[in-house]
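Undergrad: next input, structure requested:
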Amino acid sequence: MNKCIIFLFVLIFPGALCAQNSEKQLIESHARRKALEEESILKNYAARNVGPVVQGGRIVDIAVNEGNPKEYYVAYASGGVFKTTNRGITFSPVFDGQDALGIGDMALAPSDNNILYVGTGENNSSRSSYAGSGIYKTTDGGKTWKHLGLSDTQHIGKVVVHPQNSDVVWVASVGALYTHNQDRGVYKSTDGGKTWSKTLYVNDSTGVIDLVINPANPEQLWASAWERTRKAWDFKGSGSGSGIYRSDDGGETWRKTMDGFPEGEMVGRIGLNVSVSSPNIIYAFLDNQATVKKEKKRKDEGKLELADFRGMKIQDLLNLNNEKLNKFLKKNRFPEKYNAELVKKEIRQGKYKPLAIAEYFGDANNALFNTSTVGAELYRSDDYGDTWKKMNSYDLEGVYFTYGYYFGEVRVAPDDPHQVYIFGVPLLKSNDGGVTYARLDTIGDVHVDHQALWINPKDSQHLLLGNDGGLYESYDEGANWRHINNMPVGQFYTVNVDMEYPYNVYGGLQDNGTLVGASNSVPNRTKHWEQLFGGDGMFVSPDPRDNNLVYTGFQFGNYYRVNRRENDFTKITPQHNIGEDVLRFNWRTPLLLSKHNPDIIYIAAQRLYRSLDKGDHWESISPDLTENKPQGNVPFSTISTVSESPIKFGLIYVGTDDGNIHVSKSSGGEWTKISDGLPKGKWVASVFASPHDEGEVYVTLNGYREDDFKTYIFMSTDYGKSWESLKSNLPEVVVNDLIQDPVNPDLLYLGTDHGTYVSFDKGSSWVILGQIPNVAAYDLVVHPRENELVVGTHGRSIYIVDVKPFQQVAGNVDVPVKVFSVDTYKYSEKWGKKQYPYLKSFEPQVSIQYYIGQIAQNVRVEIYNENSDLVRVIEDQGFVGFHSVMWDVKTSSYGKSKKRGEQKWNYATKGIYTIKVISGSESDEINLEIK
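TA: Sure, this is the predicted structure:
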């Protein structure tokens, strides 16, 4: 192809070259991460999962072996795929080794239930819907996987397998979440995924969200196209590209079938389902984004309303009855300082006009109207999609609210074409084809926000339900449910710790509030975690002096001071003054307790606020630190991260979602912008002030909301005047958090969208923590007393890693051999004995950890008693990295027995033992006391 043709091709298809580069970058990044996993010195280093499991997590699909319903798979939005073979009593993750653990959809081959296709990249278009890496296939029930391509589809809406031929498969691609790309539409393969052809394409902002097949005629399929545009500041969930298509030749060609179905800019997400018993009947569940505005009816003509101040003259306000004005201010929750006298005084002084009162909570026009979207509507076709008819006889208010993009599923009972299930916030069932409905999720502790439903084709009363709270099962058509919540799949936004013994871990979760549990928790074995608060849980900070006092809350800055002992909740969110810009709070609004005095709290909007009295009173200590960009329907130009130096009070760093970073060395007295030397316009994911060097600060930038998957991490040693990249050997990966170890300044921890990394040389190189799955690590903290790293993942709950060995090696990774201290071990006369004949005997074990910094042929662990007699030898490998061998606490008299077979083994007695690790000609040793 000559240059002119290439230029013409790019001119006509401007996204094609970008898509090629993007897909190449994704493939190279995944390959680089896999190489880092294989060579990591932390490949086998222990990381313990502490749960929780009580809350469940967002399920996006359920695939059941219908010939053996006790075997099925559950797919999580950001946690991978789990499998059960015993009806959900236990589950095992089967997808963890793949390039992306965010799942869009999956499908078992009806002709061979060992074959499962998995499409990656959640299709719900949520804030935390991570991009996938294409489609995968297993032919042995999840034991091994093969990548089948479509890497740049990013978000897969549906996978359908031919009922008789498992090599024929169709994939619906939603495409990129935040940008336009051409890897959208319907793809078909006839060779088991070896090759693909795109058979349906609408445009570069319209993907295909759902795809269904006629069970009686596999040549006939229906697809629902969905045009949507998401930006960091705005979400448009509908467009004229949305619609329903039908194919009558196996998905080779498609035609639009919209007779009787809405068309135009307001058509949003569409869910499809076909009746198995009557395949001519198809249901389409629409998110109709058309707006409905109704003028508000006054409940009491004598009371003041916000709308009254729109157009009110100054003198009319001054003439208002004080008691009436005070009641209005209190009812609408204006800041406590405002009463009638103050408002009138400031009006006289010209500080603001009456309109400012109407606009205090936002657009004044909204005060005049009840504005809502039409939302959920169910349509039905009785002629294979040729014509459609709206079925719901009344408005389905409260099913979608304003976020129908998050749902969009409909199911039909296999034995009754008129029994229909639709789900959004609630789960509804209709027995008359969608004309009337009853709610099914009110009996029992059933979570809201429903995403997946399987109906047993041999018993339509048997249901499996997936939602934001996990997995539920019913055997009576949803009249009663049991919660199967035994998988550690929590989607954490934040984590924190207290100073109890053992210490507790706190965290805020997607749609599951804030929870607290012991750091020694074991999923499914120890007690459940305690819920502190509801909503989408965000930052949570216990008072280090008394963990009965906790600061926490939910999305968009709604924070409370919680007295757990007295079950008291006091809202502490700062408020702006009348006449000032409405406060803009980030979805994940920063809340921070000062390291210097926990009575001092920081909360950030577009300005930084500080309270000196536990949130009772607030003062703004900064101007607007953002770019103050025009607003869409999502709060933007907000402060996204705050860090206070633990070394110097008043040294504060602030980062914003629109790319600004500022520093104040004077408790907010003056601010200096320090982001000019960094990539512009990126979301500032984290700023971390060093606990070792006053001028040292770390920054991570995040391009996720532009579908930019590159790595942006930087360090400054001069308060942000100049910056140095720490990307080093990392793959291209979106970064969420970077912190420095509190003990060893050379030790850094990094949380990314694809795993957790450690640097032992201050960012010159990175190694991956192999025992934490390839999920987003959203927040990191090192416990200051126990020196354990707590990792909050967005999809696999919380992991804890003992980093005391890291602290001893960082900055000196070339040390030939280093053995780490072992806690005192308690002697027991029960060692090796059975309590009852049918029980296993109790066998003690001591874990001996050591590090090899220079490769050796082999390693020898020698154990000596107090008399310096060699009593045990353990052989191990000598590759570079961290090792752990188990000593069964048995000893023998080495060298005193003539024959190996005559060597006698006994349990070690009380005393002090020397553990010596020998690597080549080098060695290191420590003592262990058995009490």
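Undergrad: rest of the way, CA atoms for contacts and neighbours
TA: Will do.
Undergrad: host element of Ile27?
TA: Assessed by DSSP states H and E, Ile27 sits inside helix 14-39.
Undergrad: which other helices and strands does that helix contact?
TA: In terms of contacts (3 or more Cα pairs under 8 Å, 6 or more residues apart in numbering; DSSP states H and E), helix 14-39 is packed against strand 767-768.
Undergrad: give me the contacts around the strand it packs on.
TA: Where contact means Cα atoms under 8 Å, 6 or more residues apart in numbering, the residues beyond strand 767-768 that reach it are 36-37, 40-43, 755-759.
Undergrad: what are the buried residues along stretch 760-774?
TA: Buried residues in stretch 760-774, counted by 16 or more other Cα atoms under 10 Å: 760-763, 766-774.
Undergrad: distance of Lys324 from Ala358?
TA: 16 Å (Cα to Cα, to the nearest Å).
Undergrad: of those two, which one has the most company?
TA: Between Lys324 and Ala358, counted using other Cα atoms under 10 Å, Ala358 has the larger neighbour count: 24 against 13.
Undergrad: how close does the more buried one sit to Leu329?
TA: As judged by Cα to Cα, Ala358 and Leu329 stand 11 Å apart.
Undergrad: run this one through as well so I can compare:
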Amino acid sequence: MKWNYQRRLNLYSKFSIVLFMVFIFACTALFAKDEPKKEEPVIKSELLSGLKFRNIGPAFTSGRIADFAVNPGNPFEYYVAVASGHIWKTTNNGITFEPIFDDYGTYSIGCLAMDSNNPNIVWAGTGENNHQRALGYGNGVYKTVDGGKSWKNMGLKESRQIGMIAIDPRNSDVVYVAAEGSAWGTGGERGLYKTTDGGNTWTKVLNISENTGINNIVFDPRNPDILYATSEQRRRHVHTKIGGGPESAIHKSTDAGKTWRKLESGLPKEDMGGIGIAVSPVNPDIVYAIIEAANSAGGFFRSTDRGESWQKMSDYSSSGQYYNEIYCDPVNVDKVFSVETVSRVTLDAGKTWQSLGLDKRHVDDHALWINPSNTNNFMIGGDGGIYITYDNGKNYMHVQNLPVTQFYRVALDNETPFYNVFGGTQDNNSFGGPSRNFSSDGVTKGEWIVTIGGDGFWTRIDPLDPNIVYSEYQYGNVYRFDKKSHETVYIKPTPEKGELTYKWNWNTPFIISPHKNTRLYMAANVVFKSDDRGNTWQKISDDLTANIDRNTWPVMGKFWSIDAVAKDVSTSLYGIIISLDESPAKEGLIYAGTDDGVISVTEDGGKNWRKISSFPGIPANTYVSDIYASRFDENVVYASFDNILRDDFKPYILKSSDKGKTWISITKGLPENGTVHTLEQDFIDKDLLFAGTEFGAYYSYNGGNNWVQLKNGLPANAVKDMTIQQRETDLVIATFGRGFYILDDYSPLREINPSLNEKEASIFPIKDALMYIQKSNKYGQGATEYLGENPPYGATFTYYLKDVPKTQKEVRQEKEKELFKEGKPIPQPTWKELEDEAKEIAPYLIFTITDEQGNVIRKLTKSASKGVNRITWDLQYSNTFTLQLNDKKFNPIKEDRGFWMVMPGKYNVSLGMYSKGEFKELVPAKEFEAKSINNTSLPAPDRKEMVEFQRKVAETTRVMAGTIDFNKELIEKMAYLKQAIVNTPEAGNDLMSEAVKIEKELNNILFNFEGLSAKASDEEIPPQQVPLSQRLYYIIEAQINTTSAITNTSKKAYEIINEELPSLVKQLEKIALVDIKNLETKLEQAKAPYTPGRLPVLN
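TA: Prediction:
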């Protein structure tokens, strides 16, 4: 009893204490002041505007074309819908193209339609109009009314893929949009939509179901109220594809879309898939359809009664998921084109077909335009870009200036002095080329090499031998490529005796071990390892997938027969490894991620594996798009997941700090539609991460807690892969539709964090500058030549500026803006105040460059702007030629071209600002180094002597150029003085003789400098004494483009100049300061009118 009493007493005491603590906390909460939650400061993309990506293309392969819109009144003007690379426009028949749709939040374009009444009005449907495996999605329909200068989203943002747009030729405000809807899920804006007010409002006029949209809409050209539409039931997921169903059909309306009926007579009774339809412009009673259907019921069909009944002309059809688009010839009613793998044409209404011509042309076509004035001239768009023929397909011209290649992967070598960029592409081979070159023009198409053909994917280069390149095409077909000989060895692992075939993904992972350059890993449903560069392979895992039978999952709410339309066609087998990595921090620590949502890890090189199939916040069985083992900590691993093929566009990135046992999400700052494809980590700062998403590149400065977009120079595009060139600290990314992009020297990102805002200004660490002679190697190539962009030549300074002082005008305008908002009177500035504003010099930055001795050798200026920016010094001394002013106006930021290269060595740069009449130093001197790459065959034995000679020549140039210009100014002045003598009554007649004598002496001096003027070429002038300017030209021409030794000819020329120049300068000095002054004094005494350079005397 006592024990129970004591126990109760103890419990009561404990309970009292708990109640007391709750009361205290409640009171604290009650009486405490509400303190706002402090938000962690974040970096904004706008701060990073100076960190700009550059595009290196290439363009020689081009990329997949979806549609054309050609101006019927001027076929030299047309628009190109690039399937994964935005919209481009040409006004000169393809000599040049301009991207005109880079900043509208999507990159995938399905179709275009030009208003026949106004070629400046063009409609664009976003989201590629098919359902193949490498598909992008859109955000609605857009319209331009100014020829592509600007675009406006007109709605249907949830349509995902748009198949076709039709504009009523009688009324431009009436537009029909065939919205296919998402290929990966139900619902959304799916069906046929119509607007009667130019896109302000939309009405769905044909609805099939949540699974079936409309992929074609065409008019009867005689009566646009007669419409034909095709519906397409389809679905694609990672594990499967259904290419058709009972809801695919052809529909007709005779009342502008108010009512519809399904056309059936003569058409397949089986489930249909993708349907293409076209009305003959020659005889609109004739309608053609190409139909994919189950059980071989599809084919090519013709109606002669406006679709009321159909006749099957042949069994010919193509793949509805990628093709089945037909085009009627504008003059021949029986001639129809079908674009597909090998495009075809029929001349007998579809009974027989022949190839359209493939000589020196890529396969896989998707778009066609036929010149109505000359049908032998047509333009085809496909996976290989644009091809144009003028002889009915016998010969084609390939357009090679559209850098719209779709890259799946990117890899880099360590070649010196410039590394190479390699990658695999969608249907355009695997190849590699230089990240930059010695030319001031850029990288040419001839500098790229193809390693293997097909659809290219993973490429890896031996880190110790850049001549050994591994490239693969689809399904793990990997080759070892010898860059020296261009030989290839096929090294794909094959099953052992008695084994079943492996399951390979379309995009098979392949890596080189970070611990041994001859060790390779690749994966099917199992992981393979080779220690001899792929000559032999060892299987180091069992099947690491979830082993799910894909037929046990319903599609569109149903289970489908194996006979369903194109079931699982062009779809990889399910249950395959698609991401693979070995930890750089620990040998044998390997991660494998699968398409069915499993991550497996081995810590002993594959002897034992641990499977992980459940992840916080990640839907089950989600595709593991990338797995990235930390460079620094063997316990840390990152994983990204891509659930886009289940209509889930959210970004998923997880981090584990215990080798995958537990995970946390790190996606703050990524957009809701930012599906993540790839991850990368800096090699110095473990918290500096990069992510490639469906619509751009992002970085995190704090280990994934916050993400910031890197977008300057980079259009909205899918970043499928990214990697780092450590020697150069470059971030290189592979986009799926705009080629390769490079962010040169991203090292400032290591210091760009919220604390940066505490500084007034900063110069980030400066990368060593490479010194070489940059020359232009291209002349007369024409404007069609695409050149990959080189980085600016020289030393690049990346700097930060917190604020820019406001000018008087900006201060006034800000005050006026506030007063206007408040409805208060706005004081009007005086004319004097406005004049002072106009004369005020806006703030500008001054970068002062000094050598090791502290001598100032160059100053660079730039407009002051907030944030992170860049400026590049060309490694040259200041120009010593005569200054030139545009419109004779002062411009503090006028480009100052250098003259003569500096010595290799260490230099310093400081940053200051000029504002409101004062100079202020912002950042003290920061050191950097200029390094020669030593690529000269005959280098100067004494570079210092060479540079000193060049400096002397620069000083001689300054003096001679200035003296010649001064000489010419004096001659011009003499014209004024002679005119003043004639016009002044009191001027003595002897003054003219004096003036003529002076002028003659000036002309004689100028002759010594410049000699006779040539009518065409100096070589046509009879023998004369060599002008000093010509001797100087010989020296400059001999030395300006080389680091070789000074020629003796140059030395002799310099000696001659030094002998003759001083006396000419002295003669000119006497004429200017004595002879002309005396003449001017006499003219002033004679009260002559003003002449330039003479100050009148007030008597």
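Undergrad: TM-score for this pair?
TA: The TM-score (TM-score structural alignment, normalised by the length of the first structure) is 0.80; 789 aligned residues with a Cα RMSD of 3.0 Å.
Undergrad: endpoints of stretch 496-510 of the second structure, how far apart?
TA: End residues of stretch 496-510 of the second structure are separated by 20 Å (Cα to Cα).
Undergrad: the helix or strand that the helix holding Ile27 of the first structure is followed by maps to which residues in the second structure?
TA: Later in the chain than helix 14-39 of the first structure, the nearest helix or strand by DSSP H and E is strand 48-51. Aligned using TM-score structural alignment, strand 48-51 of the first structure spans residues 54-57 in the second structure.
Undergrad: then stretch 720-731 of the first structure?
TA: Stretch 720-731 of the first structure maps onto residues 660-671 of the second structure, going by TM-score structural alignment.
Undergrad: list of residues touching the matching stretch?
TA: Outside stretch 660-671 of the second structure, the residues that touch it by Cα under 8 Å, 6+ apart are 601, 612, 615-617, 637, 650-657, 698, 704-708.
Undergrad: which residues does Thr375 of the second structure contact?
TA: Thr375 of the second structure neighbours (Cα under 8 Å, 6+ apart): 329-330, 392.
Undergrad: wait, what's in contact with the residue nearest to Gln771 of the first structure when sequence neighbours are not counted?
TA: Closest residue to Gln771 of the first structure apart from its sequence neighbours, by Cα to Cα, 6 or more residues apart in numbering: Ala47 at 5.8 Å. If you count contacts by Cα under 8 Å, 6+ apart, Ala47 of the first structure has them with 771-772, 799-802.
Undergrad: re earlier: now the match of strand 48-51 of the first structure on the first structure. Mean distance?
TA: Mean deviation of stretch 54-57 of the second structure from its aligned counterpart in the first structure after superposition (mean Cα distance after the TM-score superposition for the first structure): 1.1 Å.
Undergrad: and the helix or strand containing Val923 of the second structure, what other elements does it pack with?
TA: Element membership for Val923 of the second structure (DSSP H and E) is strand 918-932. Other elements packing on strand 918-932 of the second structure under the criterion 3+ Cα pairs under 8 Å, 6+ apart are strand 761-763, strand 769-771, strand 905-915.
Undergrad: okay if I get these as JSON lines plus mean neighbour count and distance to Ser108 of the second structure?
TA: Putting those into JSON lines (neighbours: other Cα atoms under 10 Å; distance: least, Cα to Cα, whole Å) gives the following:
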{"stretch": "strand 761-763", "mean neighbour count": "21", "distance to Ser108 of the second structure": "39"}
{"stretch": "strand 769-771", "mean neighbour count": "20", "distance to Ser108 of the second structure": "39"}
{"stretch": "strand 905-915", "mean neighbour count": "19", "distance to Ser108 of the second structure": "43"}
